[in-house]
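Colleague: please find the sequence and the predicted model below.
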Amino acid sequence: MKHHWTTRTSALIASLLLPLTLSAEPKKFVFDSEAWDEGEPPAEVFVVEGKFSIVAKDGNKGIQIGVGELVEANALLGDSARGSATIEAKVFATKQGRSFPRFAIGVHGQSGYRLTVFPAKKELQLIKQEEVVKSIPYTWTSDAWLKMKLEARKVAEGEWTVTGKVWPATEAEPAEAQFTVEDTTLKGQGKCSIWGTPFSNTPILFDDVKVEVE
């Protein structure tokens, strides 16, 4: 009798704990600018700093970082992550003379990882907490849509893999990432973000922004 009670109790406890052991489904957000009015960005685009607006370009609408006061403009999108996070976006920017813009996408808030295109240095950079973790040579093409993707994936407790890649928007996504780094200190919290500094005094446009967080 005692053994029978223990077995039933163990099964009950296991059934109660089972939902806690299952991973929650990732939250996915697609920011469709076509549904938004031109002008001030909607509440879904939480502007931290800089001048953002919704504008039309090439028959489509997008999220624009405008010119004016020269700041590192940035905005947060989607829900805050409590684990893995991915952001993908199309970006259009233009150089002017010898002046170039700088732009990025980020995960895990203001102090998380950022994948940055830095044309003036001819570099693609992976940045964490304002420090360049890794950089590679990269030649950016002005006046052409570019796709960017950054992912921070929790592979085990205290273990993360961060990958980043960019490619021309007219081409298929490459299988291999330009950056892959391992991290054991990442907190894995915060929203995804878009960034831009219009050093060239020309707007920077983001479109087809997709966010996935756990």
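Modeller: Good, I have the coordinates. Please read these numbers as outputs of a predicted model, since none were measured by experiment. Residues are numbered from 1 along each chain as shown.

Colleague: C-alpha only now, for contacts and for neighbours.
Modeller: Noted.

Colleague: from D58, how far out is the residue positioned nearest the centre of the chain?
Modeller: In the chain, the C-alpha nearest the mean C-alpha coordinate belongs to I87, at 3.3 Å (CA atoms, centre = their mean). Between I87 and D58 the distance is 23 Å, computed by CA to CA, to the nearest Å.

Colleague: which residues of this structure fall in helices?
Modeller: For the chain, applying DSSP state H gives helices covering 2-21.

Colleague: re earlier: residues contacting the residue nearest to the centre of the chain?
Modeller: When contacts are counted by CA atoms under 8 Å, 6 or more residues apart in numbering, I87 is found next to 105-107, 149-151, 192-193, 209-212.

Colleague: what number of residues lie near Q64?
Modeller: Here the count is done by other CA atoms under 10 Å, and Q64 has 24 residues near it.

Colleague: just checking, it touches P198?
Modeller: No. Taking contact to mean CA atoms under 8 Å, the distance of 10.8 Å between Q64 and P198 leaves them out of contact.

Colleague: what touches both of those two?
Modeller: Between them, Q64 and P198 share the neighbouring residues I204, with contact defined by CA under 8 Å, 6+ apart.

Colleague: second structure follows, compare the two:
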Amino acid sequence: MKKANWIFLGAMLLALQGAMAEEVKPLFENNFESAEIGKVPDGLMVLDGAFAVKEEGGNKFLELPGAPLDTFGVLFGPAVKENIAVSASIDGTKKGRRFPTFAVGSNGQGGYKLQISPGKGELELYKSDEVVAHVPYEWKSGEWTLLKLQVVKAGDGVWKVEGKAWTKGSSEPAKALISYDEKKEPSAGRASIWGQPYATTPIQFDNLMVTKVAEGK
């Protein structure tokens, strides 16, 4: 093969690799490793709660204190309507018979939430303040839990809202653990994390990410 052809093929391969890298690049990502201790990084909007970056064992994360007892949240990433996945790692501990509750969300404050409610032993999907689906889920106190929520247009007038949860160190479930078929077009809004420190112990958040998902996936 002529040298010119090799050069052409090489250029095409580099262009393809660049396009693939661009395709999988997250819309938003923050693992807090470069964040200043005691602060909230730029790009995060605290709705309520004394969130601050902390460090433990060489790992940085965003922490919500164990008091006061209420619902607290943070918005992050761009305002998106559909074909997205929101994920985060969340850690909390129980205290006696009291448990923390935590969630990741999409489509703004009044959008969808994937919530672990250890007191109920359930993984729940919320639309605004309404539970639209729930399944049993065994949460492990003191271990990082990964949550992934996605909203995907599945056809004309239908959006599939799906969620997964798994403990750090285990494999991501191949299929969604919980789902809901939305028949009303979602509103665009930012991703979110939520915490309710009912156990009066801190809740820690890490590896916030928003990624694009292909329509119909």
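Modeller: It's in. Here the structure is a predicted model, which is why all the values come from computation and not from measurement.

Colleague: any idea what the TM-score is?
Modeller: After superposition, the two chains reach a TM-score (TM-score structural alignment, normalised by the length of the first structure) of 0.84; 191 aligned residues with a CA RMSD of 1.8 Å.

Colleague: that older thread, in strands, which of the contacts of I87 of the first structure fall?
Modeller: Counting by DSSP state E, the part of these found in strands is 105-106, 149-151, 192-193, 209-212.

Colleague: and those, which are buried?
Modeller: 105-106, 149-151, 192-193, 209-212 (16 or more other CA atoms under 10 Å).

Colleague: contact partners for the closest residue to E185 of the second structure other than its chain neighbours?
Modeller: If the residues on either side of it in the chain are set aside, E185 of the second structure comes closest to G157, at 7.0 Å by CA to CA, 6 or more residues apart in numbering. Counting by CA under 8 Å, 6+ apart, G157 of the second structure makes contact with 183-185.

Colleague: counterpart of G157 of the second structure over in the first structure?
Modeller: By TM-score structural alignment, G157 of the second structure lines up with G158 in the first structure.

Colleague: what about its match, distance to G83 of the first structure?
Modeller: With distances taken as CA to CA, G158 of the first structure is found 11 Å from G83 of the first structure.

Colleague: about what we covered before: make CSV out of the contacts of G157 of the second structure and add neighbour count.
Modeller: As requested, the contacts of G157 of the second structure are arranged in CSV below (neighbours: other CA atoms under 10 Å):
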residue, neighbour count
K183, 11
K184, 9
E185, 12
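
Colleague: now distance to L69 of the second structure too, for those residues, in TSV please.
Modeller: Formatted as TSV, these follow (distance: CA to CA, whole Å):
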residue	distance to L69 of the second structure
K183	35
K184	33
E185	34
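
Colleague: going by distance to L13 of the second structure, which of those residues wins?
Modeller: Nearest to L13 of the second structure out of the contacts of G157 of the second structure is E185 (CA to CA; 38.9 Å).

Colleague: quick one: contacts for the closest one?
Modeller: E185 of the second structure makes contact with 157-159, according to CA under 8 Å, 6+ apart.

Colleague: can you tell me the SS state at M20 of the second structure?
Modeller: Secondary structure, DSSP: H, G, I helix; E, B strand; the rest coil: M20 of the second structure is helix.

Colleague: residues near it, how many?
Modeller: Residues lying near M20 of the second structure (other CA under 10 Å) number 11.

Colleague: what do you get for L177 of the second structure?
Modeller: 17.

Colleague: please apply the same query to E173 of the first structure.
Modeller: For E173 of the first structure, the tally of surrounding residues (other CA under 10 Å) stands at 15.

Colleague: so what's it closest to, chain neighbours aside?
Modeller: Excluding its sequence neighbours, the residue lying closest to E173 of the first structure (CA to CA, 6+ apart) is W167, at 6.7 Å.

Colleague: ok, the one you found touching L146?
Modeller: Yes. The criterion here is CA under 8 Å, and W167 of the first structure meets it with L146 at 6.0 Å.

Colleague: can you tell me the closest non-neighbouring residue to T161 of the first structure?
Modeller: The spatially closest residue to T161 of the first structure, leaving aside those adjacent along the chain, is E182, at 4.7 Å (CA to CA, 6+ apart).
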